[in-house]
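Colleague: starting from these lines, generate the structure:
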Amino acid sequence: MPRPLRPPSPTRRTAPPPQTLPPNTSPPRRAGHDELAAFFRADQQQFPAPGGVVFVGSSTVRMWKNLGQDFRQVPGIVNRGFGGSTLADCSLFARDLVVRYRPRQVLVYAGDNDLAEGRTPLQVLESFARFANAVRAELPNTRISFISIKPSPSREHLMSQIRETNNVISAYLNRLPDSEYIDVFTPMLGADGRARPELFRSDRLHMTDEGYRLWQSIIASYL
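Modeller: Prediction:
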């Protein structure tokens, strides 16, 4: 279990203790083991310099092939997305995916796979809190940014849970020092309140180049 966050100074926002939230009912999946092994092999060839910006999360991050080019004005971009991952996985592998690189900022996108597996919004929040605790226990000055869960058409049946999860994580971050919630959910909706189809591939889950361009335009100001 990660060590708890160190108490912030009185002038800073404080985070609710994650142990007050209901526990996950199932253990994290061991997603992306092959990809994790590939990260270690790449690090042996050239280890990223400390003080960079790590993107971590599910295949939405992994498939962002132009991530470094899209944010070329930002030094030290590191992509550590691994397919099928959940926030529970991210918390489990936080040391390997984030802490070892000692970044100045980490941006995490995950949570929709958790919901698809049957976890509740509060259980997803607990996984995110565990992730934040794991990072802050060793990197107290690293900024933590959560990219909101996107409104994938293939998961329209989960839309109420997606909205609730985004809301509870946003509220959590309002009380966590040096953190932020990045809303990509709202700009991905059309005038009818449903996901804009041009932003998604034929699988109705992963994003098109246009979707990534939208994300780049939103996220750039947070780096």
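Colleague: from here on, just use CA atoms for contacts and neighbour counts.
Modeller: Fine.
Colleague: where does the residue nearest in space to the middle of the chain sit, in terms of helix or strand?
Modeller: Nearest residue to the geometric centre of the chain (C-alpha atoms, centre = their mean): residue 108, 1.9 Å. Using DSSP states H and E, residue 108 maps to strand 105-109.
Colleague: and the contacts of that strand?
Modeller: The contact list for strand 105-109 (C-alpha atoms under 8 Å, 6 or more residues apart in numbering) reads 51-58, 60-61, 98, 142-149, 223.
Colleague: I'd like the next helix or strand past it.
Modeller: helix 112-116.
Colleague: how far does that next one sit from its chain's centre?
Modeller: A distance of 13 Å separates the centroid of the chain from that of helix 112-116, by C-alpha atoms, centre = their mean, to the nearest Å.
Colleague: let's compare: structure for the following, please.
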Amino acid sequence: MGRGKHGRHYGQHCQNRFGQTVTCIGCLPGGSLRIGKYLTAYGCRTGETEQIVKTVRVWQSAAFKTNNYCIMKNFDLRRIFQAFLLSAVLAAPFFTVQAQSSTQHNPNGLSYFTYWDQRRTLFAGLGLGTTDIVMLGDDFMDRGMWAESYGNPYIKNRGIDADNLAGLAYRLDDIIKYRPAKVFIHIGKRDIKAGMSPELAASYLSDIVGRIRSGSKHTRVYVLGIIPDKTTPDSTLAKYRKYDSIVSETVPGITFVDILPAMTGSDGRLRPEFAYGNSVLLNGKGYKAAVEALHTYLSKSILDDKGVRDDYPLTGFVKTRNSIIEYLPATSDDILMIGNSITNGGEWAELLRNKNAKNRGISSDVTDGVLVRLPRMLRVPPRKVFIMIGVNDLGNPPGKTEEYVVENIFRIVAEIKRMAPKTQIYVQSLLPVNPTFPSFRSHTVLGEPIRRINKSLSAAAHERGYSFIDLHGAMSDRDGNLDAKYTNDGLHLCWEGYRLWRDILMSYMK
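Modeller: The predicted model follows:
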């Protein structure tokens, strides 16, 4: 990768994306990657450098961006360690490490990074149009099912759970270059929770808005006030409101959107009924309130609350996301994509270029969960159903047997036939996994059981009355593992994986 676009080296100065001068801290041995370059790419300002361990993650993320897919060629843990040591030694004379950080990760840093880059590469690959309305920001945007909620296929989700101002700034060019009609932004919550001052957070946001206005003059920019959690401390609430005030009064070229009256109680916190337990993620009721509060700026909600239930035997994220799916309308033209996090991660209407393709995947879901969810999803028999489920049955404690997974998939097929006899059913193979990655070890060692399950599903297709789609073979490398060009954690997919999946499924869309 050479000297990088700034052509600067250790001890010299260059400008970051926000126009401030910062000091480069040199190259890795062999000149392979410049940590200083990627600090500046993430928007560090002089005297506000990130903590060293987080810097390594930033470097990794920037390195991944250079390849147009999620893995870094010649990836070498030794080089990461060299980068860490070099950063620790060289950064000290030039920077003061402060508590404030615009690259604050959630407690599971690796999970944050891999998921962030899966979404980033997907969005970069999908592109946008000049008539699109972009929902941009953190988990509030990511977990919303905006296009379906309004019945508008031009609304595009570009949110990433746990994203922050630096991450958004880093991926902003992938939005600006398409000059969309509108951009709605919810960002800054993670930064302020991590200790960043409201003033500095508002300044970073102002820089982001300035880049949008400069690169796409006709794009209308809307900034939402930060939506608090149910348990947000008073001190943090005060910072959120100060941030909102500064943004609404000082950031030029925006429409500030305050939906807090619809979302919060008298104490200024999220209404208790809008999230389960201590979760920071909105449930179906919460998103229904948000969708209705935003209708003035978007369009009328078409959410369907008739028959919505809240007593399913589901827990955790499965319960939360299912409660959102419960409100989504159903039609006889629907193409339902049912599965776990691998399905959940795709923007299927965009991938398949079909507004009727509906994402019904839920991260961490299992075959039993799909069986619980089927009646509501099939209340109006859809045209097609694509199923990929089972790897979590094997990998999540206590772990089910291969036979259990296969029999439950057969039960899912039978239930669909009973409730929607005219619906075309496609059972997709479980994807290969790759045990050479350090993440999700309980899942990535399951290569052999997965192959045996796929063999059983393929063999029973004709007898059971479904079409079997072999994704496993298409995504495997010569060793039978998930090809590294399709993943960054050995289990989930990045853009290249979703693109191949899309290409395989297109012939089944007719």
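Colleague: picking that back up, got a quick ChimeraX command for the buried subset of the contacts of strand 105-109 of the first structure?
Modeller: Of the contacts of strand 105-109 of the first structure, the buried ones can be selected in ChimeraX as follows, counting by 16 or more other C-alpha atoms under 10 Å:
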select :52,53,54,55,56,57,58,60,61,98,142,143,144,145,146,147,148,149
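Colleague: the contacts of strand 105-109 of the first structure in helices, which ones?
Modeller: 60, 61 (DSSP state H).
Colleague: the helix or strand where residue 218 of the first structure lies versus strand 105-109: what angle between them?
Modeller: Assessed by DSSP H and E, residue 218 of the first structure sits inside helix 209-219. For helix 209-219 of the first structure against strand 105-109, the angle by axes from the mean of the first three to the mean of the last three C-alpha atoms, to 10 degrees is 140 degrees.
Colleague: and helix 209-219 of the first structure, how far from the second structure on average?
Modeller: Comparison of helix 209-219 of the first structure with the second structure after fitting gives an average deviation of 0.9 Å (mean C-alpha distance after the TM-score superposition for the first structure).
Colleague: I'd like to know which elements that helix is packed against.
Modeller: Judged by 3 or more C-alpha pairs under 8 Å, 6 or more residues apart in numbering; DSSP states H and E, helix 209-219 of the first structure is in contact with no other helix or strand.
Colleague: residue range for that helix in the second structure?
Modeller: Aligned by TM-score structural alignment, helix 209-219 of the first structure falls on residues 284-294 of the second structure.
Colleague: and the helices in the first structure?
Modeller: Here the first structure has its helices, by DSSP H, at 33-45, 59-62, 67-70, 87-92, 94-97, 112-116, 121-138, 159-173, 209-219.
Colleague: picking up where we left off before, please flag which of the contacts of strand 105-109 of the first structure sit within strands.
Modeller: Among these, the members found in strands (DSSP state E) are 53, 54, 55, 56, 57, 143, 144, 145, 146, 147.
Colleague: and which of those residues is nearest to residue 90 of the first structure?
Modeller: Each of those was scored against residue 90 of the first structure by C-alpha to C-alpha, and residue 57 proved nearest at 6.6 Å.
Colleague: was I right about the closest one contacting residue 78?
Modeller: No: using C-alpha atoms under 8 Å, residue 57 of the first structure makes no contact with residue 78, being 11.9 Å away.
Colleague: circling back to that earlier point, could you measure the alignment partner in the second structure of the residue nearest to the centre of the first structure against residue 144 of the second structure, distance?
Modeller: Aligning on TM-score structural alignment places residue 108 of the first structure opposite residue 185 in the second structure. As judged by C-alpha to C-alpha, to the nearest Å, residue 185 of the second structure and residue 144 of the second structure stand 13 Å apart.
Colleague: and the alignment partner in the first structure of residue 129 of the second structure, how many neighbours?
Modeller: Matched to the first structure by TM-score structural alignment, residue 129 of the second structure sits across from residue 49. The tally of other residues near residue 49 of the first structure (other C-alpha atoms under 10 Å) stands at 13.
Colleague: burial count for the closest residue to residue 25 of the first structure other than its chain neighbours?
Modeller: Once flanking residues are discounted, residue 25 of the first structure sits nearest to residue 119: 7.8 Å by C-alpha to C-alpha, 6 or more residues apart in numbering. Residue 119 of the first structure has 18 neighbouring residues, counting by other C-alpha under 10 Å.
Colleague: likewise residue 77 of the second structure?
Modeller: Neighbours around residue 77 of the second structure, by other C-alpha under 10 Å: 9.
Colleague: buried residues, stretch 112-126 of the first structure. List them.
Modeller: Buried residues in stretch 112-126 of the first structure, counted by 16+ other C-alpha under 10 Å: 112, 113, 114, 115, 119, 120, 121, 122, 123, 124, 125, 126.
Colleague: now, among those residues, which is nearest to residue 31 of the first structure?
Modeller: residue 113 (11.0 Å).
Colleague: ok, that closest one - contacts?
Modeller: 84, 85, 86.
Colleague: show me the contacts for residue 151 of the first structure.
Modeller: Shown in contact with residue 151 of the first structure (C-alpha under 8 Å, 6+ apart): 159, 162, 185, 188, 189, 194, 195.
Colleague: need those in JSON lines with distance to residue 218 of the first structure and neighbour count, can you?
Modeller: JSON lines is the format used below for the contacts of residue 151 of the first structure (distance: C-alpha to C-alpha, whole Å; neighbours: other C-alpha atoms under 10 Å):
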{"residue": "159", "distance to residue 218 of the first structure": "21", "neighbour count": "18"}
{"residue": "162", "distance to residue 218 of the first structure": "19", "neighbour count": "24"}
{"residue": "185", "distance to residue 218 of the first structure": "11", "neighbour count": "18"}
{"residue": "188", "distance to residue 218 of the first structure": "11", "neighbour count": "21"}
{"residue": "189", "distance to residue 218 of the first structure": "14", "neighbour count": "17"}
{"residue": "194", "distance to residue 218 of the first structure": "19", "neighbour count": "15"}
{"residue": "195", "distance to residue 218 of the first structure": "17", "neighbour count": "22"}
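Colleague: kind regards, and thank you for your time.
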